[in-house]
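>>> Fold the following, please.
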Amino acid sequence: MSHDTASLKARAQGLLEQAGITINGKRATDLTVHDERTYARVFAHGSLGLGEAYMDGWWDCPDLAGLMSRLLSSRVDDSLRTVDTLLAHLKARFFNLQRGDHAWDVGRQHYDLGNDLFEAMLGKRMVYSCGYWADAWNLDDAQEAKLDLICRKLRLTRGQRILDIGCGWGEALKFAAERYGVSGVGITISKEQAEYARELCRGLPIEIRLQDYHEVDERFDAILSVGMFEHVGGKNYRPWFDVARRCVRPEGLVLLHCIGSNGPPSRPDPWIQKYIFPNSVIPAMSQVATALENLFVVEDWHNLGADYDRTLMAWQANIDAAWPELSARYDERFRRMWRFYLGCSAGIFRSRRDQLWQLTLSPQGVPGGLRVPR
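Now for the predicted structure:
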């Protein structure tokens, strides 16, 4: 080991000790380093270097979620701000990466990966968002409970027409149509999702459109958006709420389900930007509150972020169980990339650094108030 490598290793161990993590230790949250180049890569490129080194097999950890939770809870990541982090922040700050052709990037890169991957991961219902575990003991029940909670919060009744902004594979619309007797329109920027959703909702009064949400200009009794707002971008939060206000009837309700941060506007993570969700950013509470000013009354702001940890761990278990079949199409580097994505995401929610919100909004305030279910 060179002097420089030894120095970097010592520096890394000093930082990790703040989080109770040991290099080549025996606990599930300890790192095992297989390639000494890992240290230089991480100090040069921060989270991007850490993730790419993991993808390349340079290091391992039995409990990635536990490792990430320890790192974030102890704020060790603050010591790894690099030029990659700065560039991602500047791009998000000064360029509108979610409009025009860029609005379709995340659909092409992430959601069009292959329905086989998501069918294996997501369980009985193709719902790619946080489940609701208040009374659930497995993923399928948690996702059904989440969908029903959304429908109850929106006070859906037979004969209403609803809009799903970012409808995914159509499960929420299908559930609402079958359980609550509504019709609806779903919009998505993923060709794979649109085709799947049309087939899933065949025979139901549901229209699936491959469309940018800015283009929607018609009235609905209720609007929902689940796990899409993270792709909107700070420059488009106000236009998003403008669209929702324009499209919901005066007596209707809007439900926004999204990941969020209680801190200041965050810097996009370079690894997530490059490998998982291009042009995506987690909204800050202050940004959301400012963007909806004078457009909506916030009837309820529900935080169920701790439930995302359990959801992500269930997704990882499903991927592990299905890997013998998935390995015919996805290589080992992809598997490690996906494991890093799910494990680190679970750690973020376990540390309570990020939250999961459901906002229930009304255009003018519900007379007498709204008793929002839990």
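>>> Only C-alpha atoms from now on, for both contacts and neighbour counts.
OK.
>>> What's the local residue count around the residue nearest to residue 212 when sequence neighbours are not counted?
For residue 212, ignoring the flanking residues on the chain, the nearest one in space by CA to CA, 6 or more residues apart in numbering is residue 189 at 6.5 Å. Residue 189 sits with 23 neighbouring residues when counted by other CA atoms under 10 Å.
>>> For residue 189, which residues are in contact?
103-104, 107, 166, 210-212 (CA atoms under 8 Å, 6 or more residues apart in numbering).
>>> So which of those residues is surrounded by the most neighbours?
Within the contacts of residue 189, neighbour counts (other CA under 10 Å) peak at residue 166, which reaches 25 neighbours.
>>> Run through the neighbouring helices and strands of the strand or helix carrying residue 323.
Element membership for residue 323, per DSSP states H and E: helix 306-326. The elements that helix 306-326 packs onto, with contact taken as 3 or more CA pairs under 8 Å, 6 or more residues apart in numbering; DSSP states H and E, are helix 115-122, helix 332-350, strand 355-362.
>>> most tightly surrounded among these?
Each of those was scored by mean neighbour count; the highest is strand 355-362, a mean of 23, by mean count of other CA atoms under 10 Å.
>>> Give me the buried positions along the lengthiest strand in the chain.
What stands out as the longest strand in the chain, according to DSSP state E, is strand 248-260. Neighbour-count burial for strand 248-260 flags 248-250, 252-260 (criterion: 16 or more other CA atoms under 10 Å).
>>> Can you identify the element that follows it toward the C-terminus?
Next along from strand 248-260, by DSSP H and E: helix 270-275.
>>> Another sequence for comparison is provided below:
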Amino acid sequence: MADAALRLKGLVEQLLGAPLPVRIRAWDGSQAGPPDAPALVVRNRRALRRLLWKPGELGLARAWVAGDLDIEGDLYEGLDLMASLVWERGEDARTLLQALGDPEVRSAARGLVRMAGLPLPPAPPPEEVRRARTHLHTKRSDKRAISHHYDVGNDFYEIVLGPSMVYSCAYWEQDGTLEQAQRDKLELVCTKLGLTPGQRLLDVGCGWGSMAIHAAREHGVSVVGVTLSQEQAAYARKRVADEGLTDRVEIRVQDYRDVADGPYDAISSIGMAEHVGAERYLEYAQDLHGLLRPGGRLLNHQIARRPQKDESAYSVDEFIDAYVFPDGELAPIGTTVTQLERAGFEVRDVESIREHYALTLRRWVANLETEWARAKRLAGAGRARVWRLYMAACALSFERNRIGVNQVLAVKTPESGASGLPLRARTWGAPTA
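Okay, here's the model as predicted:
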């Protein structure tokens, strides 16, 4: 087929009723569209079949992960332009079927089918998680979901995260390294918790042990870190031993619901609560409340989505659910605060650090791209492409205020009402008498 790009551009614009803001480079080497714009590279006709059989985000994701689609040029600019065209329009199979009542749309769809070739749905890439959305957030299903995301290989995460091995939003000065920004985030959490030597800290979702090590080394506390990932736990235990902290840090492969050796003086939950799920969130908050001594503090660091018009409807990002965080759910910050208070906490501070996550994600993408060939060898080409798309798209979402991230400081205030916090907000420090 001669000049496939021009034909494809015309059909897509006819189908969507809008001009394409990106350039198209097709499998025959032809190009069409704005010459200075990033190019959407359509490597083969299979990409079209994926989009025709699963219109919208999931079809695009499958084509990307399989290597059928790519972006040539500035990745962030290309994704931003595609978001305005597809994701923000909310296109899915149902809305496109409704649009087929328009003769012009039907004609464009027929043209795309002819270009795509045999109308057989390609199998999803092997990296996709396929399961029924039932029995969410049982201990078994949560362990399986965590393993999918975190047991990719510690060497792969070392590439992405760098020496800090912290997989959550850093806390940035105007200039600085990723490692310093992650250290500053860990210190911010410790400061808000008011940690003092001899206290007990529970780190829920401890990852590769960075928070546990920092708190024990810099603040003299004893730490129990829990994770569901075997690979994380093994890595964290080695780091603890290398730091000479085995007498103060214990890393367990354990569900937070099975922790029964409270009370703790403080609990940190950094980037873990997104895995809990709406139907389990109150239970999560109640469990952590029960593990704290009176006057103990919780620092809950969590990504938040914007409220929907209909909060009773289940909402899921198809790409992230299928390829990144199976069963992950984001809640508005107001919902999180309400659930924490329903569990008995007194919420004392909420700090939004949304812009900080965008900066963090861009550094992770840069790390991945710098060692792209090695990352593909370690995790496989498909999985590496998942992470690159996921992190770049999330960076844009934080920059555009589509999602946010917040640190919520809550206290298990005793009946006396003495919270132990200083009179002036954000002058944290040790608990007062």
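>>> hang on, the earlier thing: and residue 141 of the first structure, which of the helices and strands packed on helix 306-326 of the first structure is closest to it?
Residue 141 of the first structure lies closest to helix 115-122 among these, at 12.0 Å (CA to CA).
>>> what's the mean distance for that closest one versus the second structure?
Compared with the second structure after fitting, helix 115-122 of the first structure deviates on average by 0.7 Å (mean CA distance after the TM-score superposition for the first structure).
>>> contacts for that helix?
For helix 115-122 of the first structure, the surrounding residues in contact (CA under 8 Å, 6+ apart) are 126, 128, 192-193, 315-316, 318-319, 322, 326.
>>> any chance of those residues in TSV, with distance to residue 158 of the first structure and neighbour count too?
TSV is the format used below for the contacts of helix 115-122 of the first structure (distance: CA to CA, whole Å; neighbours: other CA atoms under 10 Å):
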residue	distance to residue 158 of the first structure	neighbour count
126	24	21
128	26	20
192	30	19
193	26	24
315	33	21
316	37	21
318	35	18
319	37	23
322	38	16
326	40	16
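>>> Farthest pair within the residues you listed?
Pairwise distances across the contacts of helix 115-122 of the first structure peak at 22.0 Å for 192 and 316 (criterion: CA to CA).
>>> would you list every one of the strands in the stretch 151-300 of the first structure?
With strands called from DSSP state E, counting those that start in this stretch, the stretch 151-300 of the first structure shows them at 161-165, 183-188, 206-210, 220-226, 248-260, 297-303.
>>> Of all those, which one is nearest residue 21 of the first structure?
Comparing the strands of the stretch 151-300 of the first structure by CA to CA, strand 248-260 comes nearest, at 27.4 Å.
>>> so that closest one matches what in the second structure?
Under TM-score structural alignment, strand 248-260 of the first structure corresponds to residues 292-304 of the second structure.
>>> re the thing from before, distance to residue 295 of the first structure for the helices and strands packed on helix 306-326 of the first structure - can I get that in TSV?
Compiled in TSV, those are given as follows (distance: least, CA to CA, whole Å):
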stretch	distance to residue 295 of the first structure
helix 115-122	35
helix 332-350	30
strand 355-362	9
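>>> how many other residues sit next to the closest residue to residue 15 of the first structure other than its chain neighbours?
Spatial nearest neighbour of residue 15 of the first structure, excluding adjacent residues (CA to CA, 6+ apart): residue 76 at 6.5 Å. Residue 76 of the first structure: 16 surrounding residues under other CA under 10 Å.
>>> cool, residue 323 of the first structure as well?
The number of residues packed near residue 323 of the first structure is 18, by other CA under 10 Å.
>>> Distance of the aligned partner of it in the second structure relative to residue 323 of the second structure?
Alignment note: residue 323 of the first structure maps to residue 372 in the second structure; criterion TM-score structural alignment. Counting by CA to CA, to the nearest Å, the gap from residue 372 of the second structure to residue 323 of the second structure is 19 Å.
>>> Residue 146 of the second structure maps to what in the first structure?
By TM-score structural alignment, residue 146 of the second structure lines up with residue 107.
>>> Contacts only, for residue 81 of the second structure.
Residue 81 of the second structure makes contacts with 21-22, as judged by CA under 8 Å, 6+ apart.
>>> Give me the angle between the helix or strand where it lies and helix 354-370.
In this assignment (DSSP H and E), residue 81 of the second structure forms part of helix 75-85. Interaxial angle, helix 75-85 of the second structure versus helix 354-370 (axes from the mean of the first three to the mean of the last three CA atoms, to 10 degrees): 120 degrees.
>>> Superpose on the first structure and give me the mean offset of helix 75-85 of the second structure.
Its aligned residues in the first structure lie a mean 4.4 Å from helix 75-85 of the second structure after superposition (mean CA distance after the TM-score superposition for the first structure).
>>> Give me the next element, helix or strand, following that helix.
Heading C-terminal from helix 75-85 of the second structure (DSSP H and E), you reach helix 93-99.
>>> Give me the buried stretch members for that next one, please.
residue 96.
>>> aligned partner of residue 190 of the second structure in the first structure?
Looks like residue 190 of the second structure aligns to residue 151 there (TM-score structural alignment).
>>> Quick one: residues contacting its match.
176, 180.
>>> now the contacts of residue 189 of the first structure in CSV, with distance to residue 224 of the first structure?
Shown next, in CSV, are those (distance: CA to CA, whole Å):
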residue, distance to residue 224 of the first structure
103, 19
104, 20
107, 19
166, 9
210, 17
211, 16
212, 15
